[in-house]
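S.K.: Make a model of this:
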Amino acid sequence: MPFSVPLPGVVKRRVVKLLLERTMKDGIDLRKLRFLPDSFTLPLKRDGLDPLPALMKVQADQPVKKLATLFGRNVWLVSGYDEAKTVLAGDASVWSNDLGQFVSQEGRSEEEQIGGLGMTDPPLHTQLRKYLTPEFTMRRLARLQPGIEAIVQKRLDAMEAAGVGGADVNLVEEFAFAVPFDVICDLLGLPVEDRGRFLELGVARFDLSEGGVGVFGAAAHTRDFLINAVREQRDAPGDGLIGALLQEYGDELDDVTLGGIADGVFLGGYETSASMLALGTYLIASNPEAGRMLRSDPASVDKVVEELLRHLCVVQLAFLRFAKQDVRVGKALIKEGDAVGVSLLAANRDPRLGPDLGTFDPTRDPVRHLSFGWGMHRCVGAELARMELRTALRMLAERFPDLSLAGDIGDLDFRKLSAVYGVEALPVRLYGELVETA
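M.R.: Prediction:
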């Protein structure tokens, strides 16, 4: 069982050492890790919305730094922008994204196997991406705009009902989670149900506070749900993405493969957008100029959204890369077999990109951020995410121009150790000051 109380540092280090030794004896399997060694957690921790000062010091001193050794392999952290882009854009002959080498597949059902675009290499990655890329072109996505607007309008109406009399509204529950969840369910062709359970599973998929145990357990549940959804639609394809892929590629794709593709879309399409909407609303409510820009013109909306994406960078780490040969990144020599984690958050604030990037400035000319990754593993749904953020934040700012925070940032419960950063609840008041009711 995971530990329920903090351990003294020396004891915890001994426990980690013994656990890793046992894990190596049994074979490399991240599923067996109950918690991450402290040395791995630096890029997953924040001070409010900002990276820890220690992370930015690492960037200044060693933009490519060896964090530790795990399973006999060096683990590196890349935090500089240029160095991060080098790794993310690296050729498949040099870098592997295959996480399966760290996870034993023995005794696992097909539903529990490791896969997905972010954790596969060519040629499998190329094959999987070809099914999705045509569905996420700007032309195809344009047809979703009316539906997104309708979903946002519905959620704004629900928020107004919840805020009658000036009551505080939990923006995470009523808006930030509900909008992307409904959008992605419509996109895939899934019924919108079990919202609370999927909120829990979505958070668990990125929560590393229990090491690999919680992550892989939650993954099995959501994959199983979506594989069953594919099975149900195989004889009668629905109107969404699952149905479209079944009609066009049904003979090529078995239920498990298509369920895995849908799982990747579902996961990437709602948890990250939910965090962006919640934290983005926090910044907008704290910055009147951002609200005015969202209510003005499309060009201003684009500028605000791009700055939010860069500054918040809710996806804190890119998928791990593994060196297939010795390779130099910056001044560091990465040896064959080493693992490399890229801090997208730190890279987006690299002073080499421009001045004062530690602040949120909606008037700033867009900075070439890495929030969606780079290279062949760049997020396939990046433009859909932008469309959701532009629509939802603009309509929120127009509907509730006096929206304010119901508490201080110190009162918020931020996720402590998650690859996708977020907040559990965000109390807001829709009309500014609290209105007394009779």
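
S.K.: C-alpha from now on. contacts and neighbour counts both.
M.R.: Will do.

S.K.: how about L253, what does it touch?
M.R.: L246 (CA atoms under 8 Å, 6 or more residues apart in numbering).

S.K.: again, 10 Å this time
M.R.: Contacts for L253 (CA atoms under 10 Å, 6 or more residues apart in numbering) come out as L128, Y131, L245, L246, G259, I261.

S.K.: One more sequence to fold, the one below, so I can look at both together:
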Amino acid sequence: MELLPVARKHPFDPPAALRQMAADGPLHPLAFPDGHVGWVVTRMSTARAVLSDARFSARQELRHMPYPHPLGQESPAPAIPGWFLRMDPPLHTHYRRLLTGQFTVRRINRLIPRVEQITGDHLDAMERAGSPADLVQDFALPIPSLVICELLGVPYREREEFQHTTSMALRLDADKQDVIAALTDLHDFFVRLVATKRDEPGDDLLSGLIAGGELTDEELQAIGMLLLMAGHETTANMLALGSWTLLRHPEQLAALRADPGLIDDAVEELLRYLSIIQFGAQRAALEDVWLDGTLIQAGQTVVISIPAANRDGTKFTDPDTLDFARDAAGHLAFGHGVHQCLGQQLARIEMRVAYSALFRRFPGLRLAVPDEEIPLRTDMAIYGVHRLPVAF
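M.R.: A predicted model of the protein is given here:
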């Protein structure tokens, strides 16, 4: 029995040991760093079954972490009020309902011109500064950071503060006290922001939640923290890693340039192919459950490997090939079931706009360093690259 494989031979592929597990079957015993013995799911059908089954809990106090974390595993407490990602119904349903009312089609569609303007402004700045550039700092990180600021009503001048603190909170090799300090700083940031929004409401998501009158300040602060961390770190890493992927798959990039209408399919395929949630989702069995002929005992943690499921050959033909002509629908990049990502449509819009604009503006874009010099985010909970030097 082994720990969850994390070592990658190729930056765009899941670990080879994980792919071998997937080839051998849908469920495998898994050792956890704290000594717990659970399971890892590597097939799409089994993953979707677990994520849609109420007998498997998302509550953080019941789950074990499949990777070493700076905060450790000792007696995890229930999620703080508002941190709905680690809650089950009916409490999760309560928060989800309130947030769904804020993630309206109108609000998301209203952001499209701003996403286009923000993207254009950053490409203008790249062009003025000249070649080379770091596509992470100059493009992939600032665009979703500014978009999430607009959605939540966070002053963009505060971006450096929250970018630093969220990055520290997601590091796997950080000192425990540094992670605690980062989370404390982020909490204090939202204490101030919620107080400001109560006094001076705007046309943003936090102000809308406050106007609803159903949430305490503590709940609003936690929801704000969660949405901020999830809303810019994930999209930023998809933009950077996806851009590198396109540069290393010139035939697919050429197809996209020849047919700009292909961008929707390209985004879905990149989401499937890259799967940046590298450690997957964790669920705890609330009772004994038979799954694909295997008994999952009550209390055991099941890790749903999103990278493995999204490369499942029983779901996708030739799954290790990037192919914009395929139907990538049904991938798990945004999860499945009641916890499916609330902001997925906004993330899709950002990727469609940003990828299209980047490669239209810089038709000669190329890497400025060899592949092996690009630092991978294997030390982070969300996979991607720390830097992506490019020339144009």
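
S.K.: Could I get the full set of helices for the stretch 101-250 of structure 1?
M.R.: Using DSSP state H, counting those that start in this stretch, the helices of the stretch 101-250 of structure 1 run over residues 124-132, 138-142, 145-162, 171, 178-188, 195-204, 212-234, 241-249.

S.K.: which other residues reach the last one?
M.R.: Residues outside helix 241-249 of structure 1 that contact it (CA under 10 Å, 6+ apart) are 131-132, 135, 184-190, 226, 229-230, 233-238, 250-255, 258-259, 261-262, 265.

S.K.: three-state assignment of G268 of structure 1?
M.R.: helix (DSSP: H, G, I helix; E, B strand; the rest coil).

S.K.: show me the contacts for the counterpart of it in structure 2.
M.R.: In structure 2, G268 of structure 1 lines up with A230, judged by TM-score structural alignment. Contacts for A230 of structure 2 (CA under 10 Å, 6+ apart) come out as I148, T166, G224, C341, G343, I382.

S.K.: PyMOL command for the buried members of these?
M.R.: A single PyMOL command selects the buried members of the contacts of A230 of structure 2 (16 or more other CA atoms under 10 Å):
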select buried, resi 148+166+224+341+382
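
S.K.: From the contacts of A230 of structure 2, pick the one nearest D138 of structure 2.
M.R.: Among the contacts of A230 of structure 2, I148 lies closest to D138 of structure 2 (CA to CA), at 16.7 Å.

S.K.: pretty sure that closest one contacts L226?
M.R.: No. Between I148 of structure 2 and L226 there is no contact under CA atoms under 10 Å: 11.5 Å.

S.K.: about what we covered before: got the contacts of L253 of structure 1 as CSV, with distance to D365 of structure 1 and neighbour count columns?
M.R.: Output for the contacts of L253 of structure 1, formatted as CSV (distance: CA to CA, whole Å; neighbours: other CA atoms under 10 Å):
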residue, distance to D365 of structure 1, neighbour count
L128, 35, 19
Y131, 35, 15
L245, 39, 22
L246, 42, 22
G259, 40, 24
I261, 35, 23
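
S.K.: Now the two most distant members of these.
M.R.: L128 and L246 (13.8 Å).

S.K.: Now for the two: what residues contact both?
M.R.: Counting by CA under 10 Å, 6+ apart, the residues touching both L128 of structure 1 and L246 are L253, L258.

S.K.: Next, count neighbours for the aligned residue in structure 1 for L358 of structure 2.
M.R.: Aligned by TM-score structural alignment, L358 of structure 2 pairs with L396 of structure 1. When neighbours are counted by other CA atoms under 10 Å, L396 of structure 1 registers 21.
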